[in-house]
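In: Kindly return the folded structure for what I paste below:
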Amino acid sequence: MRDVIGVNEPFEGLFSAKVRSICSLEFGFLGRQDGLLWYKDSGHHVSGEFSMAVVQANNLLEDQSQVESGSLSTHEFGPYGTFVGVYDGHGGPETSRYINDHLFQHLKRFTSDQQSMSADVIRKAYQATEEGFMSLVTKQWPMKPQIAAVGSCCLVGVICGGTLYIANLGDSRAVLGRVVKATGEVLAIQLSTEHNACIESVRQELQALHPDDSQIVVLKHNVWRVKGLIQVSRSIGDVYLKKAEFNREPLYIKFRLREPIKRPILSADPSISVHQLQPHDQFVIFASDGLWEHLSNQEAVDIVQNHPQSVRYIFYAKKSEYLN
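Out: The predicted structure is shown next:
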């Protein structure tokens, strides 16, 4: 599936104690459906507006997306802001659904404990989500062992108090549209770090972490893959590449490694960046790799800038191409 969430004017709006949660949605519920396209043209969050669109590329919808706006803690007095999540699942829908149900709740709990938003809060929320899904796999392993090979990329954006936090596992991407005052041009600025073995620095990182494994990254069918199996090096789930007890029978043989796992091959530690929003920051695009395989950062920003209310039609026109 291909996800895109555009958050407009993230720097506008002051948060007050009277603000309540104003948006909580999953595609197919509050959005609209047109064949394999789910979309929401326009919605409001405490800092501005957003729009969302999804094109289903598989028979089974493996991905989830969410926007939550209002209190970012379990307390009514805040802090207030907006949470955006894009969860690009693979191998099945279980991990992305689990993230959708639990990550934001963990974030609210840790925000309450710390009484503020921070990169540390977000990292703890990711860790708790990973640990929770591992516990689920442990419980279901005897009846449903293939759940060990289900995982998800996890891209999150949090806007709070004029600060934008971006956290990422995998190869989804967040791109900012920023106006150049001198020319009026809107430039694309990538905010997220990606973890895909096609990136040389990612391969080097894996090789440094596993110096005794000459097959840690393998070029297979002209695509770099971790252990010849998966392109992303960081994810939630995919526990068959994190714990040896889940890389054995009755897991399908195509997922089983010849040698036992000595240390986790994949990581669930997100790359996190923090940005102070400025008046010339216009919008942020959050999308899975399906979008970025077809559009450059600047092309996507140009589309949103030039057609802010017509993005869904552009993606609808691309649907057949995405499904090939």
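In: rest of the way, CA atoms for contacts and neighbours
Out: Noted.
In: Tell me where the protein has helices.
Out: Counting by DSSP state H, the chain has helices at residues 94-114, 119-140, 200-209, 289-292, 297-306, 311-317, 319-323.
In: Reformat those into CSV and put distance to V55 next to each item.
Out: Below are the helices of the chain laid out as CSV (distance: least, Cα to Cα, whole Å):
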stretch, distance to V55
helix 94-114, 16
helix 119-140, 26
helix 200-209, 28
helix 289-292, 9
helix 297-306, 16
helix 311-317, 8
helix 319-323, 7
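In: Burial-wise, tell me which of these comes out on top.
Out: helix 94-114 (a mean of 21; mean count of other Cα atoms under 10 Å).
In: what about the residue nearest to Y80 when sequence neighbours are not counted, distance to G161?
Out: Leaving aside its sequence neighbours, Y80 sits nearest to S71 (Cα to Cα, 6 or more residues apart in numbering; 4.4 Å). For S71, the distance to G161 (Cα to Cα, to the nearest Å) stands at 12 Å.
In: And for Y87, the neighbour number?
Out: 32 (other Cα atoms under 10 Å).
In: okay, and the common contacts of S71 and G161?
Out: By Cα atoms under 8 Å, 6 or more residues apart in numbering, S71 and G161 have these common neighbours: Y80, G81.
In: on that earlier part again, who wins for proximity to R225 among the helices of the chain?
Out: Comparison of the helices of the chain against R225 by Cα to Cα identifies helix 200-209 as nearest, at 9.2 Å.
In: center of this protein, which residue is that?
Out: Residue closest to the mean C-alpha point of the chain, counted by Cα atoms, centre = their mean, is L155 at 2.2 Å.
In: In contact with the closest residue to it other than its chain neighbours, which residues?
Out: In this structure, L155 finds its nearest non-sequential neighbour in N168, 4.4 Å apart by Cα to Cα, 6+ apart. Shown in contact with N168 (Cα under 8 Å, 6+ apart): C153, C154, L155, V156, S192, T193, E194, P270, S271, I272.
In: Second input sequence below; structure requested for side-by-side comparison:
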Amino acid sequence: MGGCVSTSSRSTCSSRSNGETVSPIYGCCGQKRTKRTFSDHVITMHNLPSVPHRIFMNGKSRTSCIFTQQGRKGINQDAMIVWEDFMSEDVTFCGVFDGHGPHGHLVARRVRDALPIKLLSFLLASQSRQNGPGKTCFNGNTKKLEAGDSEKDGPAEDKSNSLWREAYLKAYKSMDKELKSHPNLDCFCSGSTAVTIVKQGSNLFMGYIGDSRAVMGSKDSNDSMVAIQLTVDLKPDLPREAERIKRCKGRVFALQDEPEVPRVWLPFDDAPGLAMARAFGDFCLKEYGVISIPEFSHRLLTDRDQFIVLASDGVWDVLSNEEVVEIVSSAPTRSSAARILVDAAAREWKLKYPTSKMDDCAVVCLFLDGKMDLESDYEEQGFSSATIQSNHSGNAIESDDGQKSEPSLQRNFTVRSSDESDTYGRLVVEDDGNGETFPGEDQNWSGLEGVTRVNSLVQLPRFSEERPNP
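Out: Model (predicted):
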């Protein structure tokens, strides 16, 4: 299958499920190798389950807990991941991905697995170009540079920020391109959101599309817990989002029975009614203003910052930022925080919208002080310290190619007519040159509170003979 970058800096070997031994790819610094090429970082995607400190099912890690629960719309289309020691020690990658459309669950899982690998790959490639041949070290230290670098390249923070921004933009673009050329995954009317963060020491780098959200719990000057929204829900009615979509001939309006939910529509058909302005996939709308370019931001963490919560809109539709922070901060154990938050969201769905189908919920809670509960607490909560492979909450067993048995989806299916045969899954680093348009730096949108909706997509487009697939 495809390629990936191992970030393990340990000298031990990982074992695959079939008993095959996989040699680790060592860290960039202080190793025996005298000459490194990019191919040294590439292994197969099959090795992902054996990567240490990477969890993607209900459970916990050394610094976080994650939990997802299927709603009442069919198969769980949410995916999540925490990857500690992402590229070195003290670097953690977290993400939540909310799929939509007939194959949204497969899109979300594919993005979950491939996006962090692409992000690391582009970061290493950018660092290699910046340092020149033979200098590929990126050990995660952004506090200082080599002597003289600060005068030449600016502050260390600016240099690191620029590297991560470039890596995020290229990784998201590459991810969308990969989905479009996938031979077995139809993303024409299916897609996924993404909210991803990288914690590197006291630096927090964020990239996101769609309406999944990140919120931080922090203490104010009175030691009271407050909620700080870190990302913006990229809805179609945000001024710049709406302007771009309309400029590309797409339409933005809400249905009469849900006036609070703006949606994106094709110029010639009342479909598909996408409830977000940016997403992976959804190629039926990519020519009409929906994009996969992420918003990127950087934040310096302080001692007052306690934890970060990433969640899909199934949580934000019924709970406010303040309620989420209060629930997590008051959880009896840290390892139970994500599960308790999902349970609270489920109760609110029943109370606030008894006639609506509850949406899928996925939560990642990252505790910034790096501390968790005692092991006995984990056992009491029923969590596993390793990746859980078992089926939970009725979810179908995961597979990237769809070769599995899963619940029947009460949706229409559309077959994408594409002859693209680009090899899928191999990690390729591309230099985009100057042709890519990045989002503006001066976008100061305020975050929108989540609103309830029946589906992210209203219906799939019906193309007539006179209007072939765009």
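In: what do we get in the second structure for the residue nearest to the centre of the first structure?
Out: With TM-score structural alignment as the criterion, L155 of the first structure lines up with V195 in the second structure.
In: circling back: neighbour count winner among S71 and G161 of the first structure?
Out: S71 (27 against 18).
In: Surely that one and P79 touch.
Out: Yes: applying Cα atoms under 8 Å, one finds S71 of the first structure in contact with P79, separated by 5.8 Å.
In: hang on, the earlier thing: which of the contacts of N168 of the first structure remain contacts when I look at the second structure?
Out: Using both residues aligned by TM-score structural alignment, their matches' Cα atoms under 8 Å, the second structure keeps these contacts from those: C153, C154, L155, V156, S192, P270, S271, I272.
In: The equivalent of the last one over in the second structure - how many residues pack around it?
Out: When the structures are aligned by TM-score structural alignment, the residue of the second structure matched to I272 of the first structure is F296. Other residues within reach of F296 of the second structure by the criterion other Cα under 10 Å amount to 21.
In: ok, now which ones touch F296 of the second structure?
Out: Counting by Cα under 8 Å, 6+ apart, F296 of the second structure touches R165, Y168, F205, M206, G207, Y208.
In: how close does it get to R304 of the second structure?
Out: Separation of F296 of the second structure from R304 of the second structure (Cα to Cα): 23 Å.
In: which bit of the first structure covers the biggest strand by length in the second structure?
Out: Counting residues, the longest strand found in the second structure (DSSP state E) is strand 91-100. Mapped onto the first structure using TM-score structural alignment, strand 91-100 of the second structure covers residues 81-90.
In: Which residue range of the first structure does the helix or strand containing D377 of the second structure align onto?
Out: Element membership of D377 of the second structure, judged by DSSP states H and E, is helix 375-381. The counterpart of helix 375-381 of the second structure in the first structure, using TM-score structural alignment, is absent.
In: Next, the buried residues of that helix.
Out: D377, Y378 (16 or more other Cα atoms under 10 Å).
In: now do stretch 227-245 of the first structure
Out: 227-244.
In: In strands, which of these appear?
Out: Per DSSP E, those map to strands at I236, G237.
In: how far does stretch 279-297 of the first structure stretch from start to finish?
Out: 21 Å.
In: Apologies, that question was intended for stretch 308-320 of the first structure.
Out: End-to-end for stretch 308-320 of the first structure, by Cα to Cα: 22 Å.
In: And for stretch 41-55 of the first structure?
Out: 14 Å.
In: so how far is it off the chain centroid?
Out: 16 Å (Cα atoms, centre = their mean, to the nearest Å).
In: ok so, going back, ok, so of the kept ones among the contacts of N168 of the first structure, who is nearest F104 of the first structure?
Out: V156 (9.6 Å).
In: follow-up on the earlier one: pick out the most distant pair among the contacts of N168 of the first structure.
Out: Pairwise over the contacts of N168 of the first structure, using Cα to Cα, the maximum falls at C153 and I272, 14.1 Å.
In: Burial check on Q69 of the second structure, number of neighbours?
Out: 23.
In: Can you tell me what it aligns to in the first structure?
Out: So Q69 of the second structure corresponds to V55, using TM-score structural alignment.
In: Look up how far G177 of the first structure lies from that match.
Out: 23 Å.
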